[in-house]
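1. Okay, predicted coordinates and the sequence, questions at the end:
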Amino acid sequence: MAKIAAIIPAAGQGRRMGDQGNKLLLELAGIPILVYTLSIFEACPLVSEIVIPTAPQDIPAIQKIVKAHGFKKVNSIVEGGSERQESVARALTALSPFIAKVVVHDGARPLLTLAELEAFLREAEACQAAIMAVPLKDTVKRVDERGWVVETPPRENLRAVQTPQFFDRPLLEKVHKLAEAEGYSATDDAALMEWQGYPVKIIPGSYENLKITTPEDLLLAEIILQKRKERDS
């Protein structure tokens, strides 16, 4: 398998968490959220190195976490941008020359399991771009600017997109450079691929792989961790 690097964006300021600074430094069951996320990629034999883009004021705290937990695969902690897209673009410049593939994963998704990550990477290897996603549980409405329903898209063809997201390094670098040159912005890296016409493969994910953005998410994550602990004991 080609050498894979993980980019873990960790610049998220927890405005919906009560403005408590970087939400990844908040504790989940007594351990910083970021530790859970990094632990999975550190343990994965398919991942060669890790780059973490984050806010400049959080670099010392993340350096301390990396040292305290012995995360040897962390190659660089770089200053992120004002938006996630810029943070990933900066992280790409810090990758080692031998890296051929890149997996991008939200730092705020700490419940991804090692088995899920390995299975995803093995299936994604044959693709230029692949993302983890799950079927929607709720009905979705498209609305106009006044808040009136315009249409109800068929739910069976819709997916809630997660991370990890997997890419050929040269292609990911290419679409980021094009986006910067043309002032194009997207909410995730897969959308940049779509914008340039590259096919993106959907690989089934898990509903437990939630993104922690609100206090309610944190409570739910604690429940999931407790149930996993009980199941494994």
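-> It's in.

2. from here on, contacts and neighbour counts on C-alpha atoms
-> OK.

3. Excluding chain neighbours, what is closest to residue 123?
-> residue 203 (7.8 Å; Cα to Cα, 6 or more residues apart in numbering).

4. For the helix or strand where the one you found lies, which helices and strands make contact with it?
-> Under the criterion of DSSP states H and E, residue 203 resides in strand 201-204. Using 3 or more Cα pairs under 8 Å, 6 or more residues apart in numbering; DSSP states H and E as the contact criterion, the secondary-structure elements in contact with strand 201-204 are helix 114-124, strand 129-135.

5. Below is structure B, check it against A:
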Amino acid sequence: MGGRDGARRVGVAVPAAGFGRRMGGRRKAWLTLGGEPILARTLRAFLERPDVVAVAVALAADDAADPPDWLIALDPRVGVVAGGDSRAASVARAVAMLPAELDVILVHDAARPLVPPEVVQRVLDAVEGSTGAVAGLPAVDTFKRVDERDRIVDTPPRDGLWHAQTPQGFPAPLLRAALEALAAEPGGAERLTDDAMVVAAAGGTVRMVLGAARNLKVTRPGDLPLAEWYAAHPEEGR
């Protein structure tokens, strides 16, 4: 897997079209962290890599029609596309915008601005053949399964359970085929909440690799102070 010079060509799809409902209606990509937009920090982790040849950011339709100047000027490898009604639809549109001649496609949440470069590398190293990879952390909490009335019905053992993060990386043909299969399945985009599920549903193999505590997703207002702390302490939580 690689280009003519032996180096793999990597594309990155960044879904950023959510409305930030759990953030009080504020779109997370435009919030600032350490004085700059979260999305700018998120993209930097990939733009610093010479093997990344293109990055497609899926924004809400109104943002995509009039993206901020700093985003357009950030790097010529960055393109913008209007996202869809679900995360999977936004990922599909971003992937469709990426060049056809890619070896690996990474998908990364716009709201994970602190991913360490070594986590990106671990994901890329694990992508091979027909196997994808997902960054994450082994579960340390006890999980409870509840019914529709929030009554506990089961306590699954946490052995083998991981908290999934991003990036999630896949051989480009495998992800494209999985997204095509998803598009043909009515209601599939709403049922599958991450890209590993999309690929697994299409018969692909995905493995977990170690992520990082600092690779948190800024989802609720309470996440911002912790993200600010990690931003100010770059060696912590790696």
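-> Great, that's in hand. Please read these numbers as outputs of a predicted model, since none were measured by experiment.

6. right, so the helices and strands packed on strand 201-204 of structure 1: which one is the most enclosed?
-> Each of these was scored by mean neighbour count; the highest is strand 129-135, a mean of 22, by mean count of other Cα atoms under 10 Å.

7. so after it, what's the next helix or strand?
-> Next along the chain from strand 129-135 of structure 1, counting by DSSP H and E, comes strand 142-143.

8. Could you point out the helix or strand that follows that following strand?
-> If you walk from strand 142-143 of structure 1 toward the C-terminus, the next helix or strand you reach (DSSP H and E) is strand 149-151.

9. Sort out which residues of the helix or strand that that next one is followed by are buried, please.
-> Using DSSP H and E, the helix or strand that follows strand 149-151 of structure 1 towards the C-terminus is strand 159-168. Buried positions in strand 159-168 of structure 1, judged by neighbour count with 16 or more other Cα atoms under 10 Å: 161-168.

10. By how much does strand 159-168 of structure 1 deviate from structure 2 on average?
-> Strand 159-168 of structure 1, aligned to structure 2 and superposed, deviates on average by 0.6 Å (mean Cα distance after the TM-score superposition for structure 1).

11. For the helix or strand just after that strand, grab the matching residue range in structure 2.
-> Using DSSP H and E, the next helix or strand after strand 159-168 of structure 1 towards the C-terminus is helix 169-182. The alignment of helix 169-182 of structure 1 onto structure 2 (TM-score structural alignment) covers residues 172-185.

12. before we move on, back to that, may I see the buried residues of strand 159-168 of structure 1 organised as CSV, with distance to residue 1 of structure 1 added?
-> Output for the buried residues of strand 159-168 of structure 1, formatted as CSV (distance: Cα to Cα, whole Å):
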residue, distance to residue 1 of structure 1
161, 25
162, 23
163, 20
164, 18
165, 17
166, 14
167, 14
168, 12
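
13. and which of those is nearest residue 195 of structure 1?
-> For the buried residues of strand 159-168 of structure 1, the minimum distance to residue 195 of structure 1 (Cα to Cα) is 14.5 Å, reached by residue 167.
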